[in-house]
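>>> Dropping a prediction and its sequence here:
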Amino acid sequence: MRKSQRMYLFNFIFIIICVLMLFGGNGTDINKTIEPLTIHQKSKASSQESKSSFETSVIQKLKNKQPVTIVAYGDSITWGYGRDATRGNVRQVKNPYPKVLEKELRKKYGYNNITVINKGHPGWTSIQALENIEEEVLIFSPDLVISMFGINDARGHNKYSPNALPVLIDQYKENNRQLLQMIKEKGIEVVIISSTTITSKKNNANKTQIHYTNTIKTLAQEEKVKYVNGTDIPIKGNLSDGIHFKGDQYALIADKIMVDIFGTY
């Protein structure tokens, strides 16, 4: 009887050990199987997200020779303000910077389905820029917006700024902040350029302009958008009236954008 009980106990213990070994082994195998699968899935998701972001960038579209639309939004500098040498009539120069930029991009990337829309308006401040963003920019569903306002904010304008006085710095910053946010909300890339240097003394703009430049640079950092320093563009011998460039010199703006944004040296 005692021998039978011992055998029973031995068999029971043996079975328990076998069961533990069986399930313990499978558990280890399962963990080994699941862990690499989980890592692989995370890696795949991360790769897809990175790929999606990369493929939707303007630079990648240009490299892939996809259609690209860019809106150049700004004041008379963007429009290409000039005056007829004989009659003194205001006119648009033959090659404003958006037109030059389009030519340079087509040459660099080797195809013609690149469009740069000129939405410059002489006299406009950041006030009009914000008020008209829908019909002037967003309606085109562009891939990129290049925004440059500030000269008329600093000088004041008889038609477009309150009482022809400069737009207050805080308002200038807030106008541009809302402008940038509205563009980014549509999934559109944006570059902001500080205004080019002026020598005009109206409302001391030649001295106060630096504050508008510093403000727009800070805003670009806060909103995490690409920034181009317009004051780097040389003006010596290039301005016709202390504000606007001589006809062919507007190309200097396009050249600066090509270097800073599209990596052309």
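It's in. Residues are numbered from 1 along each chain as shown.

>>> okay, CA-based contacts and neighbour counts for the rest of this
Fine.

>>> Where does the residue most central in space within the chain sit: helix, strand or coil?
The centre of the chain sits closest to residue 190, judged by Cα atoms, centre = their mean, with a distance of 2.7 Å. Secondary structure state of residue 190, per DSSP: H, G, I helix; E, B strand; the rest coil, is strand.

>>> hang on, it packs against residue 182?
No - using Cα atoms under 8 Å, residue 190 makes no contact with residue 182, being 10.5 Å away.

>>> all strands of the stretch 51-200 of the chain, in order?
68-74, 81-83, 90-92, 114-120, 144-148, 189-193 (DSSP state E, counting those that start in this stretch).

>>> Of those strands, which is nearest residue 52?
strand 189-193 (14.7 Å; Cα to Cα).

>>> got the buried residues for stretch 135-142?
Within stretch 135-142, the residues scored as buried using 16 or more other Cα atoms under 10 Å are 136, 137, 138, 141, 142.

>>> Comparison target below:
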Amino acid sequence: MKTLVCFGDSITSEEKSDDGSLRLSSRVRLSLQKWNVINAGVPAETTRVALTRFQEDVLRHDPDLVTILFGANDASRHRLIEVEEYKKNLEYMIEKLGPSKVILVSPSPVNERFQHARSNEELKNYAFAVRKLAKKYNTHFVDLWTEMINKDYCKMLNNDGLHFNKKGYKLLADLVIRKMEKISKSQASKRMLLL
């Protein structure tokens, strides 16, 4: 059985929301039952802190794929990790895993009406940094920022303006599942060519 590790902050953490609706790892596990899906999300975490548990929570599982979704806390005024350090921290993760095992996910926008610790102007810089890293390393990439900006993203967020509601998790999980299915098809095609 292949292993997926979902690595991130509070948007990745936990299996269910307070209302009982499924979150990222639960939705992926339900859709892709041939995968062992491990939730390695920790609330309030930045990429700097995530590096301290990267070996234990990610590498020790010898995963086939890892979703990496950070940025909401890195870009927050009270935990600020500058974009350059954010990029270096993500690069470390990519290089340790190998680009073919990484699904980089750009951070999402916030509802600024309720969210005062982060701004979309600042978060956009982190989202674009993720896009550039995906291109530089040729990793798999889910452009969550663009997907949400192009929709009515405020309707996908809880009243805190940051965390996802049921609609937000459906979008995120669907994007990750589609990406994983595409990766699996591509790998199957490559194996057929080798036969």
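Cool, got the structure. Please read these numbers as outputs of a predicted model, since none were measured by experiment.

>>> Give me the TM-score for these two chains.
Here the superposed chains carry a TM-score of 0.81, computed using TM-score structural alignment, normalised by the length of structure 2; 176 aligned residues with a Cα RMSD of 2.4 Å.

>>> Make a markdown table from the buried residues of stretch 135-142 of structure 1 and add distance to residue 26 of structure 1 to it.
As requested, those are exported to a markdown table (distance: Cα to Cα, whole Å):
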| residue | distance to residue 26 of structure 1 |
| --- | --- |
| 136 | 66 |
| 137 | 62 |
| 138 | 59 |
| 141 | 56 |
| 142 | 57 |
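
>>> With the flanking residues excluded, which residue is spatially nearest to the one in structure 2 that sits across from the residue nearest to the centre of structure 1 in the alignment?
Using TM-score structural alignment, the partner of residue 190 of structure 1 in structure 2 is residue 102. Nearest residue to residue 102 of structure 2, sequence neighbours excluded (Cα to Cα, 6 or more residues apart in numbering): residue 66, at 5.1 Å.

>>> What residue in structure 1 is paired with the one you found?
Correspondence of residue 66 of structure 2 to structure 1, assessed by TM-score structural alignment: residue 145.

>>> With residue 81 of structure 2 instead?
Using TM-score structural alignment as the criterion, residue 81 of structure 2 maps onto residue 167 of structure 1.

>>> neighbours around the residue nearest to that match when sequence neighbours are not counted, how many?
Excluding its sequence neighbours, the residue lying closest to residue 167 of structure 1 (Cα to Cα, 6+ apart) is residue 153, at 4.8 Å. Residue 153 of structure 1: 26 surrounding residues under other Cα atoms under 10 Å.

>>> Can you tell me how far the aligned partner of residue 124 of structure 1 in structure 2 is from residue 59 of structure 2?
Using TM-score structural alignment, the partner of residue 124 of structure 1 in structure 2 is residue 45. Counting by Cα to Cα, to the nearest Å, the gap from residue 45 of structure 2 to residue 59 of structure 2 is 18 Å.

>>> just residue 185 of structure 2 next, same as before
For residue 185 of structure 2, the distance to residue 59 of structure 2 - Cα to Cα - is 24 Å.

>>> Can you give me the buried ones in the longest helix anywhere in structure 2?
In structure 2, assigned by DSSP state H, the helix with the most residues is helix 166-194. Buried positions in helix 166-194 of structure 2, judged by neighbour count with 16+ other Cα under 10 Å: 166, 168-177, 179-180, 183.

>>> burial of residue 15 of structure 1, as a residue count?
Count around residue 15 of structure 1 with other Cα under 10 Å applied: 12.

>>> Next: residue 91 of structure 2.
For residue 91 of structure 2, the number of neighbouring residues by other Cα under 10 Å comes to 18.

>>> so what corresponds to it in structure 1?
By TM-score structural alignment, residue 91 of structure 2 lines up with residue 177.

>>> For the residue nearest to residue 83 of structure 1 when sequence neighbours are not counted, give its distance to residue 80 of structure 1.
Leaving out its chain neighbours, the residue that sits closest to residue 83 of structure 1 by Cα to Cα, 6+ apart is residue 90, at 4.4 Å. The gap separating residue 90 of structure 1 from residue 80 of structure 1 is 10 Å, by Cα to Cα.

>>> more neighbours, those two?
Under the criterion of other Cα under 10 Å, the comparison of residue 90 of structure 1 against residue 80 puts residue 80 first, with 26 against 11.

>>> now the more buried one, nearest residue through space, not along the chain?
Leaving out its chain neighbours, the residue that sits closest to residue 80 of structure 1 by Cα to Cα, 6+ apart is residue 96, at 4.5 Å.
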